[in-house]
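In: Okay, structure incoming, though there's no sequence with it:
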């Protein structure tokens, strides 16, 4: 099947061709006809499968059909809610690319940037709003926009929004929408019971689109778990990056403080690294991401919230420095690689106390994750671990010296 067979406006098809998109992905093949038919859709698909275009293309198609009316009033007719700033920017860029040859205007609203700049854009009029819940409510409170004309409402990464506690905010947004007929689309990486319960209260007789079974990972991503003592995780990560010549690796930590600390440690090992987390300004997060994409930085250290929705083309390696507390987050994390048909590698560094977290992931995926001990980094039996000095074989300074000798890295310590 080709995009020309989906009933899309020739303007959109021509723009897709200019972007070298001719064959729709599976989720696009299933969702686009249903959205064009005006039905509510509940869709689940792995990350990197083209979910944004699956809802953006048919919505753009609908807006083009009534473009004359829109230009007269210029009130937003489509609203896309996303959980994070990074995802808002990514969705904005995708919609702008797809609608480049039209006069449709898309505006993004998210925190960490000037609300006045966003207000000025809204006053000029727009057709589509992409927003995080908090910043959208700020604009509504200030009466900077009116959502009474919304005819298309999208919840993207809905599972993450519920996990992050956005349900009350979503309900507040819903109360501001008009009473006119409205098409609602809910897209999620996974379908768990909470999502389905929420969706069926929100959607009207939705069509379910499930490209892959719930809570599964793509076969394009090779997964490996390396058991290692917690005190030697940083050393092992530096060894993997250096010895395997990884030029671009996304590393997940469980805390904001942990992401900052790990970035500093890697820099001291001679590996360019930068952290992104909720404590960073939006400008700092965007600069870090841009530097990572162009190769100025080899390792991007991120928390789950900061990395949600990141789209890094051809990312080959993802590392779980800390195992996620929620098994579903493992699916989201490793979904940053193996996107758009590319192969990827997901490495997990598992300390003894994280075995239960790996067990939970295996139960969720209904599969065993391959485990392998790396020579020189074998974990000590728990009975031999001294809490005051977890690694008895080498002191920390000796470990550093041995690591740098193996990698040929000069220390940056002064």
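Out: Yep, it's here. Remember, it's a predicted structure, so these values are computed and weren't measured experimentally. Numbering: from 1, shown residues only.
In: CA atoms for contacts and neighbours, from now on please.
Out: Fine.
In: any idea how far residue 259 is from the closest residue to residue 151 other than its chain neighbours?
Out: Take residue 151 and drop its neighbours on the chain: the residue closest to it by Cα to Cα, 6 or more residues apart in numbering is residue 182, 4.4 Å away. Per Cα to Cα, to the nearest Å, residue 182 is found 42 Å from residue 259.
In: hang on, the earlier thing: list the contacts for the residue nearest to residue 151?
Out: 150-153 (Cα atoms under 8 Å, 6 or more residues apart in numbering).
In: What ranges does the stretch 101-250 of the chain have for its strands?
Out: With DSSP state E, counting those that start in this stretch as the criterion, the stretch 101-250 of the chain has strands at 106-109, 128-131, 152-155, 183-188, 207-210, 221-227, 249-252.
In: Please convert the ones you listed to JSON lines, extending it with distance to residue 95.
Out: As requested, the strands of the stretch 101-250 of the chain are exported to JSON lines (distance: least, Cα to Cα, whole Å):
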{"stretch": "strand 106-109", "distance to residue 95": "7"}
{"stretch": "strand 128-131", "distance to residue 95": "9"}
{"stretch": "strand 152-155", "distance to residue 95": "13"}
{"stretch": "strand 183-188", "distance to residue 95": "16"}
{"stretch": "strand 207-210", "distance to residue 95": "21"}
{"stretch": "strand 221-227", "distance to residue 95": "27"}
{"stretch": "strand 249-252", "distance to residue 95": "25"}
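In: List just the one of those that sits closest to residue 364.
Out: strand 221-227 (14.9 Å; Cα to Cα).
In: Check which helices and strands that closest one sits against.
Out: strand 344-350 (3 or more Cα pairs under 8 Å, 6 or more residues apart in numbering; DSSP states H and E).
In: put this beside the first:
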């Protein structure tokens, strides 16, 4: 297990973070052992630091002394953190900057909307950050322009991954997943997992307050044997049952077939049909008004 660098612990003490939360105490050693994980915990439980600390222990100015760079290796972006909103992205950047201190702020670069893209590209070229934090659209946009090199990236974090699975982010996420951690000449992904399959070089961290089946499916496809971190527990993803047909209990069935409910539903449907017939065919205002009154009465009942 990678231990936190004394300098990193010193910075934590300086900002008043001396006791880890449950999810941090569980996630930090698990991520440090190079496991892909899903971090599930409620808002405000410290999920951001739960993945930031083990990442900062391996990259950037506060990394552990045991994490030596390979000789003649060109430094580049080593961690990409994706957030669904500008607000969350900037919040994560502030957390990183708070830990790094004024001297290490250049190690992180935000790539969010609402900011000048050219200036962001210039900052990437000038500062050569180890960590980029941004929204899918801006990260994919700069990557497509050839200004964001992430093929040698070691970490990919998908914060609020349940929102990142939205259809609106589909194309941008496709590009991010295809390029982050893909090294030239590296092993190709398992084609049975589809084009969004994970590259073996990167460590993927999924973060969410909830873990619906869509998140489980994404983690299985994009991760390598990911573990589920919940507060004090670490569970294999296989412990989460796959989604199956929804079963209806006998009590629910009796409630659905209750005579009063069926009668009210019949009146409501009949009233709707009568109102449509009166309005479209008979053109009788009195019958239409009567049907609407009956319909409202059935709905209230």
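Out: Good, I have the coordinates. Note that the coordinates shown come from a computational prediction; the quantities given were computed from them, not determined experimentally.
In: thinking again about what came up before, how about the residue nearest to residue 151 of structure 1, what's its match in structure 2?
Out: Under the alignment by TM-score structural alignment, residue 182 of structure 1 pairs with residue 202 in structure 2.
In: Residue 118 of structure 1 now?
Out: That one, residue 118 of structure 1, aligns with residue 120 by TM-score structural alignment.
In: Quickly note the distance from residue 105 of structure 1 to residue 225 of structure 1.
Out: 46 Å.
In: now residue 14 of structure 1
Out: 45 Å.
In: Then residue 236 of structure 1?
Out: 12 Å.
In: got it, and residue 38 of structure 1?
Out: 45 Å.
In: unless I'm mixing things up, residue 36 of structure 2 is touching residue 204, no?
Out: Yes: using Cα atoms under 8 Å, residue 36 of structure 2 is in contact with residue 204, at 5.2 Å.
In: more crowded one of those two?
Out: residue 204 (29 against 25; other Cα atoms under 10 Å).
In: if I pick the more buried one, what's in contact with it?
Out: Contacts of residue 204 of structure 2 by Cα under 8 Å, 6+ apart are 36-37, 155-158, 222-223.
In: biggest separation within those residues, which pair?
Out: 155 and 222 (12.6 Å).
In: how deep is residue 48 of structure 1 tucked in, by neighbour count?
Out: Neighbours of residue 48 of structure 1 under the rule other Cα under 10 Å: 22.
In: That one matches what in structure 2?
Out: So, by TM-score structural alignment, residue 48 of structure 1 is matched to residue 44.
In: re earlier: can you tell me which of the contacts of residue 204 of structure 2 lies closest to residue 145 of structure 2?
Out: Checking these one by one against residue 145 of structure 2 (Cα to Cα), the nearest turns out to be residue 156, at 20.0 Å.
In: That closest one -> structure 1?
Out: In structure 1, residue 156 of structure 2 lands on residue 153 (TM-score structural alignment).
In: show me the contacts for its match.
Out: Here residue 153 of structure 1 is in contact with 78-81, 182-185 (Cα under 8 Å, 6+ apart).
In: what do you get if the cut-off is 7 Å, keeping everything else the same?
Out: Applying Cα atoms under 7 Å, 6 or more residues apart in numbering to residue 153 of structure 1 gives the contacts 78-80, 183-185.
In: Residue in structure 2 paired with residue 143 of structure 1?
Out: Using TM-score structural alignment, residue 143 of structure 1 lines up with residue 146 in structure 2.
In: And for that match, the neighbour number?
Out: Residue 146 of structure 2 - counted by other Cα under 10 Å - has 9 other residues nearby.
In: Then residue 11 of structure 1?
Out: 15.
In: What's the separation between it and residue 99 of structure 1?
Out: 9 Å.
In: Over to residue 359 of structure 1?
Out: 45 Å.
In: can you check residue 173 of structure 1 too?
Out: Distance from residue 173 of structure 1 to residue 99 of structure 1, by Cα to Cα: 26 Å.
In: Now do the SS call for the match of residue 48 of structure 1.
Out: Following DSSP: H, G, I helix; E, B strand; the rest coil, residue 44 of structure 2 is assigned to coil.
In: what's the answer for residue 235 of structure 2, then?
Out: Here residue 235 of structure 2 is strand, with the state taken from three-state DSSP.
In: isn't it right up against residue 228?
Out: Yes: between residue 235 of structure 2 and residue 228 there is a contact at 5.0 Å, judged by Cα atoms under 7 Å.
In: Comparing the two, which residue is more hemmed in?
Out: For residue 235 of structure 2 versus residue 228, neighbours defined as other Cα under 10 Å are more numerous around residue 228 (26 against 14).
In: of residue 359 and residue 99 of structure 1, who's got more company?
Out: Neighbours were counted for residue 359 of structure 1 and for residue 99 using other Cα under 10 Å; residue 99 has more, 22 against 15.
In: wait, what's in contact with the more buried one?
Out: Going by Cα under 7 Å, 6+ apart, the list of residues near residue 99 of structure 1 is empty.
In: what do you get for residue 153 of structure 2?
Out: Residue 153 of structure 2 touches 77-79, 180-181, 202, counting by Cα under 7 Å, 6+ apart.
In: any idea what sits nearest the match of residue 118 of structure 1, other than its immediate chain neighbours?
Out: residue 111 (6.7 Å).
In: how much space between the one you found and residue 285 of structure 2?
Out: Applying Cα to Cα to residue 111 of structure 2 and residue 285 of structure 2 gives a distance of 60 Å.
In: Please identify which of these two sits among more neighbours.
Out: The neighbour comparison of residue 111 of structure 2 against residue 285 (other Cα under 10 Å) goes to residue 111, with 29 against 12.
In: returning to that earlier point: can you tell me which of the contacts of residue 182 of structure 1 is nearest residue 85 of structure 1?
Out: Closest to residue 85 of structure 1, out of all of those and judged by Cα to Cα, is residue 153, at 18.4 Å.
In: Quickly note the distance from the closest one to residue 19 of structure 1.
Out: 26 Å.
In: Next: residue 263 of structure 1.
Out: For residue 263 of structure 1 relative to residue 19 of structure 1 (Cα to Cα), the value is 36 Å.
In: do residue 203 of structure 1 as well
Out: If you go by Cα to Cα, the gap between residue 203 of structure 1 and residue 19 of structure 1 works out to 32 Å.
In: So which of those two has more stuff around it?
Out: residue 203 (18 against 11).
In: Please identify the residue in structure 2 that aligns with the more buried one.
Out: So residue 203 of structure 1 corresponds to residue 223, using TM-score structural alignment.
In: right, and the helix or strand after the helix or strand harbouring residue 265 of structure 2?
Out: Following DSSP states H and E, one finds residue 265 of structure 2 within helix 259-277. Remark: after helix 259-277 of structure 2, the chain's next helix or strand is helix 285-300, criterion DSSP H and E.
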